[in-house]
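Novice: structure here, sequence nowhere to be found:
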């Protein structure tokens, strides 16, 4: 009698072992129609779609998400190109008609950046000099901006601290005539759709990624030249000289801006990709 439980036990063990032995073969027969694993995204952009030079950046404790590729089509991305204008190396030339900005380098080459231009920027017609540079600058709307569009700027009269929510973005270059601040800026922006277009306000806007790239290249005292329409047509062609469209005002409630600023804490280890890996 004592041998019966032993035999049953052995039978159960053998049966169980046999079942286990076939599991790998069954598991290997995955239907060909099975959905592939979802691709990892960073800031809502699939890894395979991140454009070189516009990926996730860690900077001064802030995390800039990748620029979605839909904003980086055609002329709307940084490029190192032969320079076709008339200015000398070490100059910034802004073509506010074509929505392009050039940092001119020796040897007939230049870095070309797409920009967005507000109504204020479109009124620029004179040369200026960069006499101040700031990383993650704070911003306060001018009295003219508040007077002209109080429904948009009135609530920000006290200023917005530097950070991801700030309208000046990650970098700002301040333009002067002599010792007079013109209140025009070349700066970063979070309004990605404004790049390549005309906005309701603001000066000369760049993708934050481009503003970070340009910033260390430009020393204080750099001359900023505004290209006129005739030269824009002659150099870029009529179609490019008239590219972009007028965009309606963009309004973000102050509480959203300040909440975003508070939420933009230091990078998490292993989460971000360094600037260098994107060719900076």
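Specialist: Structure's in. What do you need? Predicted model, so just to flag it, every value in this text is computed and none were measured.

Novice: contacts and neighbour counts: CA atoms only from here.
Specialist: Will do.

Novice: residues contacting residue 90?
Specialist: Under the criterion of CA atoms under 8 Å, 6 or more residues apart in numbering, the contact list for residue 90 reads 103-106, 218, 222-223.

Novice: rerun that using 10 Å as the cut-off
Specialist: Residues in contact with residue 90 (CA atoms under 10 Å, 6 or more residues apart in numbering) are 103-106, 110, 217-219, 221-224.

Novice: over to residue 164?
Specialist: Residues touching residue 164, when contacts are defined by CA under 10 Å, 6+ apart, comprise 62-64, 136, 170, 189-190, 208, 257-258, 260-265.

Novice: quick revisit: among the contacts of residue 90, which pair sits farthest apart?
Specialist: The most widely separated members of those, counting by CA to CA, are 110 and 221 (18.5 Å).

Novice: between these two, who's got more neighbours?
Specialist: Taking other CA atoms under 10 Å, residue 110 and residue 221 do not tie; residue 110 has more neighbours (24 against 15).

Novice: hmm, residue 94 and residue 101 touching each other?
Specialist: Yes - under the criterion of CA atoms under 10 Å, residue 101 is in contact with residue 94, at a separation of 4.4 Å.

Novice: could you name every residue contacting both of those two?
Specialist: Going by CA under 10 Å, 6+ apart, residues that sit against residue 101 and also against residue 94 are 112-115, 186, 204, 224-227.

Novice: from these, which land in helices?
Specialist: Mapping those onto helices (DSSP state H) picks out no residues; all lie outside.

Novice: use this one as the comparison:
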């Protein structure tokens, strides 16, 4: 075969191969999948105190479902009870709610070693609960229905009993803007995480056993906490923690 013919044949083969490659590439609908690199998430670095502008926005008046929640005079509160993100001291898996009654803090654990921390009010001596359970039910603007033993102590609350339909939702309702109901062994413990209009009660032991948060804080917690989250209520203090960026 003449050299020219050999070159022509080889050129035709390469051209045909290139055309076939382009054709096949054009039919490809799924590109090769690159396995993503797994990067460990580290807690955010500590930062300074939250500014007044941030606090004013965080605790400003807010309208929710037709109810006007008043602004919180945060300047009159102990700043340690402000909502803030901290390094997680609990050792619990992400999505767990931990209430430390001794320090009056509630933690919602997060991935990456951080937790949202909220100041809370707790039950008086003799009316506090501890243990583990599940947040089985969640309710915005709940009706308040005091249990029978509370009505025995306070007969004036009979008008709000279960039989009478409870107290209507509203800013004066003791359960506030949101309620998270704690169950244990599939039974209602009658203890709640709930909002309160009584901001002065945060950091104190004044309620009949339930854990109360400022209404602005319970709105924030309600958005973050997973459905059927595990909850741990403990009376022994957790280690001191650092605040981290972002709340």
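Specialist: Received it, and whenever you're ready, just let me know what you need. As the structure is a prediction and not an experimental result, all values here were calculated from the model.

Novice: what does residue 72 of the second structure align to in the first structure?
Specialist: Alignment note: residue 72 of the second structure maps to residue 67 in the first structure; criterion TM-score structural alignment.

Novice: run through the residues that contact that match.
Specialist: 43-45, 49-51, 53-56, 190, 192, 207-209.

Novice: same check, this time on residue 11 of the second structure
Specialist: Applying CA under 10 Å, 6+ apart, one finds that residue 11 of the second structure lies in contact with 5, 17.

Novice: quick one: which of the contacts of residue 90 of the first structure is nearest residue 279 of the first structure?
Specialist: The shortest separation between residue 279 of the first structure and any of the contacts of residue 90 of the first structure is 14.6 Å, and it belongs to residue 217 (by CA to CA).

Novice: how many neighbours does the equivalent of that closest one over in the second structure have?
Specialist: Under the alignment (TM-score structural alignment), residue 217 of the first structure pairs with residue 224 of the second structure. Applying other CA under 10 Å, we find 13 other residues in the vicinity of residue 224 of the second structure.

Novice: just checking, residue 224 of the second structure touches residue 115?
Specialist: No - in this structure residue 224 of the second structure lies outside contact range of residue 115 using CA under 10 Å: 11.0 Å.

Novice: shared neighbours, the two?
Specialist: The contact lists of residue 224 of the second structure and residue 115 share 95, 108, where a contact means CA under 10 Å, 6+ apart.

Novice: which bit of the first structure covers the longest helix seen in the second structure?
Specialist: In the second structure, taking DSSP H as the definition, the longest helix is helix 3-27. With TM-score structural alignment applied, helix 3-27 of the second structure matches no range in the first structure.

Novice: and for stretch 128-146 of the second structure?
Specialist: Residues 123-141 of the first structure are where stretch 128-146 of the second structure lands when matched by TM-score structural alignment.

Novice: can you point out the buried residues in that stretch?
Specialist: Burial within stretch 123-141 of the first structure, assessed by neighbour count using 16 or more other CA atoms under 10 Å, is assigned to 124, 127-131, 133, 135-141.

Novice: what's the answer for stretch 217-227 of the second structure, then?
Specialist: Counting neighbours by 16+ other CA under 10 Å, stretch 217-227 of the second structure gives 217-222, 225 as buried.

Novice: next: stretch 179-199 of the second structure.
Specialist: Neighbour counts using 16+ other CA under 10 Å place 179-183, 188, 191-199 of stretch 179-199 of the second structure among the buried residues.

Novice: what do you get for stretch 101-111 of the first structure?
Specialist: 101-105, 109-111.

Novice: which element, helix or strand, includes residue 218 of the second structure?
Specialist: Secondary-structure assignment from DSSP states H and E places residue 218 of the second structure in helix 215-224.

Novice: check which helices and strands that helix sits against.
Specialist: Secondary structure elements in contact with helix 215-224 of the second structure, counted by 3 or more CA pairs under 10 Å, 6 or more residues apart in numbering; DSSP states H and E, are helix 52-58, strand 62-64, strand 105-109, strand 114-119, strand 131-140, strand 178-184, strand 187-196, strand 211-214.

Novice: so after the helix or strand containing residue 144 of the first structure, what's the next helix or strand?
Specialist: Secondary structure from DSSP H and E places residue 144 of the first structure in helix 143-148. Following the chain from helix 143-148 of the first structure toward its C-terminal end, the next helix or strand by DSSP H and E is helix 150-153.

Novice: and that following helix, how far from the chain's centre?
Specialist: Between the centre of helix 150-153 of the first structure and the centre of its chain there are 25 Å (CA atoms, centre = their mean, to the nearest Å).

Novice: still on that earlier bit, show me how far the match of stretch 128-146 of the second structure is from its chain's centre.
Specialist: Computed by CA atoms, centre = their mean, the separation of stretch 123-141 of the first structure from the middle of its chain amounts to 19 Å.

Novice: now do the SS call for the match of residue 72 of the second structure.
Specialist: Three states are possible here, and by DSSP: H, G, I helix; E, B strand; the rest coil the one that applies to residue 67 of the first structure is coil.

Novice: again with the one 3 residues further on
Specialist: Assigned state for residue 70 of the first structure: helix (three-state reduction, three-state DSSP).

Novice: in a strand, residue 257 of the first structure, correct?
Specialist: No - checked against three-state DSSP, residue 257 of the first structure lies outside a strand; its state is helix.

Novice: show me what residue 96 of the first structure lines up with in the second structure.
Specialist: Looks like residue 96 of the first structure aligns to residue 101 there (TM-score structural alignment).

Novice: residues touching its match, list them.
Specialist: Contact analysis of residue 101 of the second structure by CA under 10 Å, 6+ apart lists 120-123, 128-130, 203-205, 211, 233-238.

Novice: now the residues you listed: which count as buried?
Specialist: Once neighbours are counted (16+ other CA under 10 Å), the buried part of these comes down to 120-123, 128-129, 203-205, 211, 233-234, 238.

Novice: residues contacting the aligned residue in the second structure for residue 188 of the first structure?
Specialist: Matched by TM-score structural alignment, residue 188 of the first structure corresponds to residue 195 in the second structure. By CA under 10 Å, 6+ apart, the contact list for residue 195 of the second structure reads 120, 140-141, 171, 173-180, 211-219.

Novice: what number of residues lie near the equivalent of residue 57 of the second structure over in the first structure?
Specialist: Residue 57 of the second structure is assigned residue 52 in the first structure as its aligned equivalent, the criterion being TM-score structural alignment. Counted with other CA under 10 Å, the burial measure for residue 52 of the first structure works out to 13 neighbours.
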